[in-house]
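Asker: how would this look folded up:
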Amino acid sequence: MLLLLLLLALVVGKEAKPLNGNGLRSLHKRFVNSYDEPIDFSCPDHQSIYLIYSIENRYFKDRLWDFYCKPTFDTSHPISPQKGNYVNDFDGEVNFTCPVNSVVTAIGSYHDNWAEDRRWKFTCTMQAGVCMDVCQWTDYLNDFHSLLFWVAPDVHYLTGVHSYHCNVAEDRRWKFQYCSKVSCRTSY
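Answerer: Coordinates of the predicted model:
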């Protein structure tokens, strides 16, 4: 069932990366990083991350990552991205929430072989007249050394990330915050 959901999620929605003629990515191009290599992923303008997929390799003590984007903002109005700094130290907790009424539109990371961990940073984007409401956190979505797969529920958007690292496993567990999008009044 999980495999079916994964395949369905891969072909639904607008993609930030090219697809092959069958609507699926080639396996060698599926992930945005290689083991021990940096991540520098950004959604196209006016879109945000709605699907996160990751697999871990015990030899490399690192994960491959993939992200998918969906339309989020009105393309006829400007957006305001806010690039962030790294939010954790190696082996430290990631406890990140976008500023009020913004969503995650880009993710960056780099790996250190001594720590066998990554530092993470996020870009959050907002648009005048768009507010986030009814926010909630998932439970932890993976165990150490296991697949991580998350899709934002319909009409919800990624707004926060929490993770902790275990030195014995040299891996992380993850959970995400998501909110619904509503119209709001702007002050001028």
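
Asker: going forward, measure contacts and count neighbours with C-alpha atoms only.
Answerer: Noted.

Asker: Helices along the protein, start to end?
Answerer: Along the chain, counting by DSSP state H, helices occupy 2-11.

Asker: you'd agree Gln47 is up against Phe73?
Answerer: Yes. Using CA atoms under 8 Å, Gln47 makes contact with Phe73 at a distance of 6.5 Å.

Asker: Let's compare: structure for the following, please.
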Amino acid sequence: MLIPKLLLALSLIVGEVSSFLVDYVNDLDGPMDFSCAGNTSLHQLASSHDNGAEDRRWSFGCLPARDKVQNCVWSGYVNDFDRPVLYECPGEDFINGVRSIHDNGAEDRRWAFQCCALRGHARSHCHFTGYLNQYDGPLSYTVPDDQLIHGISSIHDNGAEDRIFAFEVCHYVEGEYKK
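Answerer: Coordinates of the predicted model:
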């Protein structure tokens, strides 16, 4: 709970609150279910790893979207425990929610994602960020203002009992909505 509150306090001090990073949305070893509400899009992700529980707690922040967020659909779980995640939303959609369940035997999570469309926009100039954390280390990522997350890559390590994460981000430009 300390990391999100410190980030918010720092943002308030410098006078730049671009989104609101909510408190942790999951307990260690517990399920997680988060999606940006209404007409907002996922803008910040942060997590910290606990070596005792061998799990991560997650926080997310959302910003008002540039256009109407519509047609949101959840994927099923996209990985098995201890297996990589490589997932992209279909078509022009972007990731706007995250679900996961933890298994104490595998000390890992299975992941599902909510994909939504941004009315009147198509994705362009997509690229992966590269891995943003080290095993057992914190993760903090703010999506650039003109981009959305289209995909995710994650690798689990059985020694560290943790995952590293990279995100595929895309510019969303005005264009024909294809669905």
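
Asker: more crowded one of Gln47 and Phe73 of structure 1?
Answerer: Gln47 (24 against 20; other CA atoms under 10 Å).

Asker: Arg58 of structure 1 versus that one, what's the distance?
Answerer: The gap separating Gln47 of structure 1 from Arg58 of structure 1 is 33 Å, by CA to CA, to the nearest Å.

Asker: Likewise for Leu8 of structure 1?
Answerer: Leu8 of structure 1 sits 28 Å away from Arg58 of structure 1, going by CA to CA.

Asker: Ile107 of structure 1 now?
Answerer: For Ile107 of structure 1, the distance to Arg58 of structure 1 - CA to CA - is 23 Å.

Asker: now Pro99 of structure 1
Answerer: Distance, Pro99 of structure 1 to Arg58 of structure 1, by CA to CA: 35 Å.

Asker: who has more neighbours, those two?
Answerer: Each of Pro99 of structure 1 and Arg58 has its neighbours counted (other CA under 10 Å); Pro99 has more, 14 against 11.

Asker: That one corresponds to which position in structure 2?
Answerer: By TM-score structural alignment, Pro99 of structure 1 lines up with Pro90 in structure 2.

Asker: what does Phe41 of structure 1 give?
Answerer: So, by TM-score structural alignment, Phe41 of structure 1 is matched to Phe34.

Asker: And Glu15 of structure 1, by the same measure?
Answerer: Looks like Glu15 of structure 1 aligns to Phe20 there (TM-score structural alignment).

Asker: Pull the contacting residues for its match.
Answerer: Counting by CA atoms under 8 Å, 6 or more residues apart in numbering, Phe20 of structure 2 makes contact with 8, 61-63.

Asker: Of these, which are reproduced in structure 1?
Answerer: Using both residues aligned by TM-score structural alignment, their matches' CA atoms under 8 Å, structure 1 keeps these contacts from the contacts of Phe20 of structure 2: 61-63.

Asker: Closest to Ser153 of structure 2 out of the residues you listed?
Answerer: Nearest to Ser153 of structure 2 among the kept ones among the contacts of Phe20 of structure 2 is Gly61, at 19.8 Å by CA to CA.

Asker: okay but the closest one is in contact with Tyr24, surely?
Answerer: No. The criterion here is CA under 8 Å, and Gly61 of structure 2 misses it with Tyr24 at 10.6 Å.

Asker: tell me which residues of the biggest strand by length in structure 1 are tucked away?
Answerer: Identified as the longest strand of structure 1 according to DSSP state E is strand 171-183. For strand 171-183 of structure 1, burial by neighbour count (16 or more other CA atoms under 10 Å) applies to 171-181.
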